[in-house]
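In: got a sequence here, can you build the structure:
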Amino acid sequence: MEIQDTGEFCFPQLLNSSCRKLTIQWTKAMFLNTVLSIISVITVVLNLLVIISVSHFRQLHSPTNIILLSLAVSDFLVGLLLLPLEIYRNTTCWYLGEIMCAVYYYFACSIPYTSIGNIILISADRYVAICHPLHYPTRITAVRVKLCVFLCWLWYGLYSIFYIRDQIIHLIKPDKDVSCLGQCSIIFSYVTGVADLILTFIIPVTAIVVLYMRVFVVAVIQARSMRSHVTFVSVQHPSKVKAKRSELKAARTLGVLVFTFLLCFCPLYCYTFIDINLIDTYNQYLLTGLFYFNSCLNPVIYTLFYPWFRKAVKLIITLQILKPDSCETNML
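Out: Sure thing, here's the model as predicted:
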């Protein structure tokens, strides 16, 4: 009779229902855990700076920055909640129970998906600003943007319930053939997977790329127009030159934002589509880390391209925001 090594199981006393411990090579696991831990801290700090900057300084309460604030909140939650739990899930057995596993996957769906929704809103905002500048003040107002941000969070919050519905059903009616104790793996049907691929990847990516391509074409036309008239306009209307340059810079920033989004999100979706049943492997852990790494890159993009953010960070670090009336500081 073959005797099994009980040390291989998460719950040695429950061999018939216990999962085996993770088999990721120790050196690879330690490397990824260290890298993701650093990314988690940087993500929290940088996005917290964005949140404080936009929230504190009144001059930054523009419709565009309201969307950036929403994006920073979702990215902040990725660094604060999702990355640490992902590290824990791939380092040891899951001892937090199946309910906490379902809660984790709910937030693992709703928070990153909300980031995707915010990037769509940013793309739409830049599209109207650059392609229809005369209508921008009337179409894009603070009230409408706040409503869109609220609906974005509400939609993905409700959608995530649909995404983990198989997980919820499993909690109500446990199926021993589906999972074992000590493992936190997402449970969903083929239909759910295809619907998720279409609703959270294909449609959003198509919308973002189409909007950006339209913005890019118009921005190129405006750049050529600026070069041919820059001497006359700079003398007669210097403020218009500054405004157009600001819009073109915003278009470039959007381009970098879209590129990093596709670079971080596409590999995991493609991998999941190719082999949807391969779970708890080193490759999936690596691609999930890359997926979450986008939340760290977004505030870095702001640092590189937005002078107001660099100025705000300097005021925050030097504690000048604690001074009376610091919220009225000129940031632009």
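
In: every contact and neighbour count from this point should use C-alpha atoms.
Out: Noted.

In: elements contacting the strand or helix carrying I168?
Out: Take DSSP states H and E as the rule and I168 turns out to sit in helix 165-172. On a contact count with 3 or more C-alpha pairs under 8 Å, 6 or more residues apart in numbering; DSSP states H and E, helix 165-172 meets helix 98-131.

In: which element follows the helix it packs on toward the C-terminus?
Out: In N-to-C order, the element after helix 98-131 by DSSP H and E is helix 136-139.

In: ok, and for that following helix, which residues are buried?
Out: For helix 136-139, burial by neighbour count (16 or more other C-alpha atoms under 10 Å) applies to Y136.

In: Proceed likewise with the subsequent sequence, for comparison:
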Amino acid sequence: MSDNDELCFPQQFNISCKKPRVSWVSVLFLQFLLPIISVLTVVLNLLVIISISHFRQLHRANNFLLLSLAVADFLIGLVFIPGEMLKLTTCWFFGDHMCLLYSYILVVIICSSVGNIVLISVDRYVAICYPLQYHRRITITKIRICISLCWLYSAFYSITFVKDGLSLFATSCQGECVFFITYSAIVIDLFITFFAPISIIIFLYIRVFLVVVFQARAIRSHSTAPQQGPVTARKSELKAARTIGFIVLVFVICFCPYYGISLAGYVSQNVSITVLCIFCINSCLNPIIYAMFYPWFRKAIKHIVTFNILQPGSSKANIL
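Out: I've put the predicted structure just below:
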């Protein structure tokens, strides 16, 4: 095989990139595991989006936050995973402008995912620590505004982040989609999109955990009380807090390796692909967590797969 056969554009050998060489381990991940993750991520998060959007009983403030997170996870399965598979297994034939657009969309998705997790943590913090003031402080209108601001911030921040790397982007060879940024920009981005949000999330959940422990003891001590309504409501809030806490824990575990290799600089191809798989699995796991802990999601799936949502008045169905 000649050297030209290994180039993305053999007729432009002086500016063409070489075709990526993928080991058998990487092929196993890229051609078997990642496509499965991509399909599951798209399908499962689409079920979440349809469920919360369609059924009126689910039009609650905390569920709209889950809807926003599901949209971000859906885009990861639809755009991020196929794009990374393409970049790692073959040449990029869509040109520099599409690569720049792809890079911009990725930053928007990742920033919005982190922002949604922060909003979810704040919502659970208020619900557990200030239960009597929750419905006054957290309304559907306020949640919609916060979600809109989260996506708008992600969009504008991504423009700034991509613009800073635009001068270095042009130096890449043809047939490769690599977005170069300076190390200082990476550190700033890690602080803005990872360390600062994670610190807020951990702080809030430490407070929530302490309150949950206190309230759990109170519920056990009053389990035989004649008025069970408030106790049942508190149990529901505590269960929701534990579920969201599990989602946040999975998010942190899956995102840490992804951001870690950004600081590490160059790492082997196998390590990069493994970390990519861990990162993508997070978006697939969230709907599975909903199915495990939320009965309403299982009921909603049943209505969707049996096409009952096409019936008149199905949006008013009782699924809680």
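
In: so after superposing, what's the score?
Out: The TM-score (TM-score structural alignment, normalised by the length of the second structure) is 0.96; 320 aligned residues with a C-alpha RMSD of 1.6 Å.

In: could you give the angle of the helix holding I168 of the first structure to helix 98-131?
Out: 160 degrees (axes from the mean of the first three to the mean of the last three C-alpha atoms, to 10 degrees).

In: read off where the next helix or strand after helix 165-172 of the first structure ends up in the second structure.
Out: Downstream of helix 165-172 of the first structure, the next assigned helix or strand under DSSP H and E is helix 190-197. Under TM-score structural alignment, helix 190-197 of the first structure corresponds to residues 183-190 of the second structure.

In: equivalent analysis for stretch 119-133 of the first structure, please.
Out: Aligned by TM-score structural alignment, stretch 119-133 of the first structure falls on residues 117-131 of the second structure.

In: what does that stretch rub up against?
Out: 62, 65-66, 69, 133-134, 138, 146, 197-198, 200-201, 204-205, 207-208, 211-212, 237-238, 240-241, 244, 248 (C-alpha atoms under 8 Å, 6 or more residues apart in numbering).

In: from S18 of the first structure, how far off is the counterpart of E6 of the second structure in the first structure?
Out: By TM-score structural alignment, E6 of the second structure lines up with E8 in the first structure. Distance from E8 of the first structure to S18 of the first structure, counting by C-alpha to C-alpha, to the nearest Å: 10 Å.

In: again, but for S234 of the first structure
Out: 73 Å.

In: neighbour count: these two, which is higher?
Out: S18 (18 against 14; other C-alpha atoms under 10 Å).

In: which one in the second structure is aligned with the more buried one?
Out: Under TM-score structural alignment, S18 of the first structure pairs with S16 in the second structure.

In: give the contact list for its match.
Out: Residues near S16 of the second structure by C-alpha under 8 Å, 6+ apart: L7, C8, F9, P10, C173, Q174, G175.

In: now N270 of the second structure
Out: Counting by C-alpha under 8 Å, 6+ apart, N270 of the second structure has contacts S23, V25, S26.

In: can we see that at 10 Å?
Out: Going by C-alpha atoms under 10 Å, 6 or more residues apart in numbering, N270 of the second structure touches V22, S23, W24, V25, S26, V27, F29, L276.

In: buried ones among those?
Out: Buried by 16+ other C-alpha under 10 Å: S26, V27, F29, L276, out of those.

In: which parts of the stretch 1-150 of the second structure are helices?
Out: Listed in chain order, the helices of the stretch 1-150 of the second structure (DSSP state H, counting those that start in this stretch) span 24-28, 34-54, 61-75, 81-89, 95-129, 134-137, 140-164.

In: that older thread, what sits up against the helix holding I168 of the first structure?
Out: 98-99, 101-103, 105-106, 159, 161-162, 164, 173-176, 178-179, 185-189, 192.
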